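Student: Based on what follows, work out the 3D shape:
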Amino acid sequence: MATTTKKASGTSAAVPTLDETFTSAVRLRVCAYLSGCEEADFKAVQDYCELTQPNLSKNVTVLAERGYVEVSKVAAGRYTKTRLRLTGAGQAALDGHVAALQEIVDSARTRQASR
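Tutor: Modelled structure (predicted):
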């Protein structure tokens, strides 16, 4: 999870920051979907995210390189199925990103309320 230290009134606290990986709506959506299950079939993720196979594959490669998604192959009769799983690091990164987004929203609401 990406965090930064912010000093305020002589104290420091970990503040979540946006994760560059999730600036892609596709990668954010894939990880959000995977966070709701133990693992998922590649085709199920593809259908849910309404992506082409090459587009999903490219984005899963990025997520796997960052250690956010684990890819495995499972024999299913004569075929091999690709399974995707969000790793602990992926869940932590997603949680931090969502927390950072929530801080942005909360800050905007606070400013609007103080006007």
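Student: use CA for all of it now, contacts and neighbours both
Tutor: Fine.
Student: residue ranges for the helices of this structure, please.
Tutor: Assigned by DSSP state H, the chain shows helices spanning 25-34, 42-49, 53-65, 88-113.
Student: Mind giving me the packing neighbours of the third one?
Tutor: It stands for helix 53-65. Packing contacts for helix 53-65, counted by 3 or more Cα pairs under 8 Å, 6 or more residues apart in numbering; DSSP states H and E, involve helix 25-34, strand 69-76.
Student: this one as well, want them side by side:
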Amino acid sequence: MSARFDIGRIDDVIHGRLRLGVMAYLANAEVADFNELKSVLEVTQGNLSVQLRKLEEAGYVAIEKGFLGRRPRTRVRITAAGRTAFAAYLDALGQLIGPPPPA
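Tutor: Model prediction:
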């Protein structure tokens, strides 16, 4: 087996479809409101909450709760550790897939 093919480098926390979507979105946006993520990812509030909690427990996102006027507001921000983990995840995935075939 090739040393390049190391499935163990895939971060299971990020690899779930919804968590991957959150990380990909935040990698570009840096911060997003909960409802923005819910809309973009087309998921239920409960499902998003559970997946965000997993990312938060891993230290990949920070969740900030507050108010905008009288309305509750939850914002999700990618952390430095999250950005590093996401870059490593993408690198590991790239290693598994390999270079594109010549055109």
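Student: what does Glu50 of structure 1 align to in structure 2?
Tutor: In structure 2, Glu50 of structure 1 lines up with Glu42, judged by TM-score structural alignment.
Student: Look at that match and say how many residues are nearby.
Tutor: 11 (other Cα atoms under 10 Å).
Student: and what of the one 10 residues further on?
Tutor: Residues near Leu52 of structure 2, counting by other Cα under 10 Å, number 22.
Student: Just to check, it is in contact with Gly21?
Tutor: No. Using Cα atoms under 8 Å, Leu52 of structure 2 is not in contact with Gly21; the gap is 10.9 Å.
Student: Now which residue in structure 1 aligns to Tyr89 of structure 2?
Tutor: In structure 1, Tyr89 of structure 2 lines up with His97, judged by TM-score structural alignment.
Student: Count the neighbours of the closest residue to its match other than its chain neighbours for me.
Tutor: When the adjacent residues along the chain are set aside, His97 of structure 1 lies closest to Leu18, with 4.9 Å between them (Cα to Cα, 6 or more residues apart in numbering). Leu18 of structure 1 has 19 neighbouring residues, counting by other Cα under 10 Å.
Student: quick one, what contacts Leu18 of structure 1?
Tutor: Neighbouring residues of Leu18 of structure 1 by Cα atoms under 8 Å, 6 or more residues apart in numbering: 2, 96-98, 100-101.
Student: Narrow those to the ones also in contact in structure 2, please.
Tutor: Using both residues aligned by TM-score structural alignment, their matches' Cα atoms under 8 Å, structure 2 keeps these contacts from the contacts of Leu18 of structure 1: 97, 100-101.
Student: most surrounded residue in those?
Tutor: Of all those, the highest neighbour tally under other Cα under 10 Å goes to His97, namely 24 neighbours.
Student: wait, isn't that residue in contact with Val15?
Tutor: No. Using Cα under 8 Å, His97 of structure 1 makes no contact with Val15, being 10.6 Å away.
Student: Can I get the kept ones among the contacts of Leu18 of structure 1 in JSON lines including distance to Lys6 of structure 1?
Tutor: Formatted as JSON lines, those follow (distance: Cα to Cα, whole Å):
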{"residue": "His97", "distance to Lys6 of structure 1": "16"}
{"residue": "Ala100", "distance to Lys6 of structure 1": "13"}
{"residue": "Leu101", "distance to Lys6 of structure 1": "17"}
